[in-house]
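S.K.: After the sequence you'll find the predicted model.
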Amino acid sequence: MGFNAFDDFMFSFGPIFFFIVFALVIGFFIVVIVKSIGQWSKNNNSPRLTVPAHVVTKRAHTSGGSGDSSASTWYYATFQVESGDRMELSVSAKEYGMLAEGDIGMLAFQGTRYLGFERK
């Protein structure tokens, strides 16, 4: 029994295909890590600001949770500052629960990093 043309092709192309997929997956993880480190560094080099703002809206994003896997939830709040600019910042579950749409106060942040909100 010999190989047919398709088996011959797959036998020679299979390792190359596997390497390409492996390289793409590794490349994706490297890009995500580099972008995360860049954002972290940019936040660290940004000034810490405290400005008057109000809470425009809140949202939660949940993923996973099918079958036996657990769900993960990320919480966000959108703030509007006096200039009219809006920014959506990631907040902890505790902060998310304490914020209400329409709250007015002082927003503390550093780049895209939420530091706190003190209601007036």
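M.R.: The structure has been received and is ready for your questions.
S.K.: CA only for contacts and neighbour counts going forward, please
M.R.: Fine.
S.K.: Next, the buried residues of whichever strand in the chain runs longest.
M.R.: In the chain, with assignment by DSSP state E, the single longest strand is strand 48-64. Residues of strand 48-64 classed as buried: 50, 52-58 (neighbour count, 16 or more other C-alpha atoms under 10 Å).
S.K.: My read is that residue 89 contacts residue 111, right?
M.R.: No - applying C-alpha atoms under 8 Å as the test, residue 89 and residue 111 come out as separate, 9.7 Å apart.
S.K.: which SSE is residue 87 in?
M.R.: strand 86-91 (DSSP states H and E).
S.K.: Use this one as the comparison:
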Amino acid sequence: MDTFGLYFVGFAPIFIGAVFVIVFGFIIFAIISSVKQWNKNNNSPKLSVPAQIVAKRANTRGGSGNSSASTTYYITFQFDSGDRLELQLSGKEYGMLAEDDLGVLTFQGTRYHSFERK
């Protein structure tokens, strides 16, 4: 076997191991981040404040070939102070709300609870 072949045979397991560690690291990081956000939301106060819907957006992923599409819905609320907050919500809630709606937003951290129109 030539020198390149010996080098490649020694390098391949190291490369595969490194890729495995990197992918596994990203998965662990995502899980830890999700748990931290969930815990932060649980420890945040549940607030009900006057707000206006200023923007709606939907993010669709997948849907090519045999895979199905997945859509995530977001609404941006603006408070009397001028501050804005974008929250993720269900498709049903998203469809019931319109830009420029005024009402009372109830949320906890980054967790949407409800929006009652005035």
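M.R.: Happy to help now that I have it. Model, not experiment: these values are computed from the prediction.
S.K.: So for structure 2, the centremost residue is which one?
M.R.: For structure 2, the residue nearest the mean C-alpha position is residue 88 (7.6 Å; C-alpha atoms, centre = their mean).
S.K.: Can you find the partner of that one in structure 1?
M.R.: Using TM-score structural alignment, the equivalent of residue 88 of structure 2 in structure 1 is residue 90.
S.K.: what do you get for residue 10 of structure 2?
M.R.: Using TM-score structural alignment, residue 10 of structure 2 pairs with residue 12 in structure 1.
S.K.: cool, and residue 111 of structure 2?
M.R.: Using TM-score structural alignment, residue 111 of structure 2 lines up with residue 113 in structure 1.
S.K.: Now find how far off-centre stretch 89-98 of structure 2 is within its chain.
M.R.: Computed by C-alpha atoms, centre = their mean, to the nearest Å, the chain-centroid distance of stretch 89-98 of structure 2 equals 17 Å.
S.K.: And the contacts of it?
M.R.: For stretch 89-98 of structure 2, the external contacting residues (C-alpha atoms under 8 Å, 6 or more residues apart in numbering) are 53, 56, 72-75, 112.
S.K.: how about these, which pair is most distant?
M.R.: For those, the farthest-apart pair by C-alpha to C-alpha is 53 and 72; their separation is 17.3 Å.
S.K.: can you pull out the helices in structure 1?
M.R.: Using DSSP state H, the helices of structure 1 run over 5-45, 93-98.
S.K.: And stretch 22-34 of structure 2, what's buried?
M.R.: Applying 16+ other C-alpha under 10 Å to stretch 22-34 of structure 2 flags no residue as buried.
S.K.: Provide the aligned range in structure 1 for that stretch.
M.R.: So stretch 22-34 of structure 2 sits over residues 24-36 in structure 1, by TM-score structural alignment.
S.K.: how far apart are that stretch and its match in structure 2?
M.R.: Stretch 24-36 of structure 1 differs from its equivalent in structure 2 by a mean of 0.3 Å after superposition (mean C-alpha distance after the TM-score superposition for structure 1).
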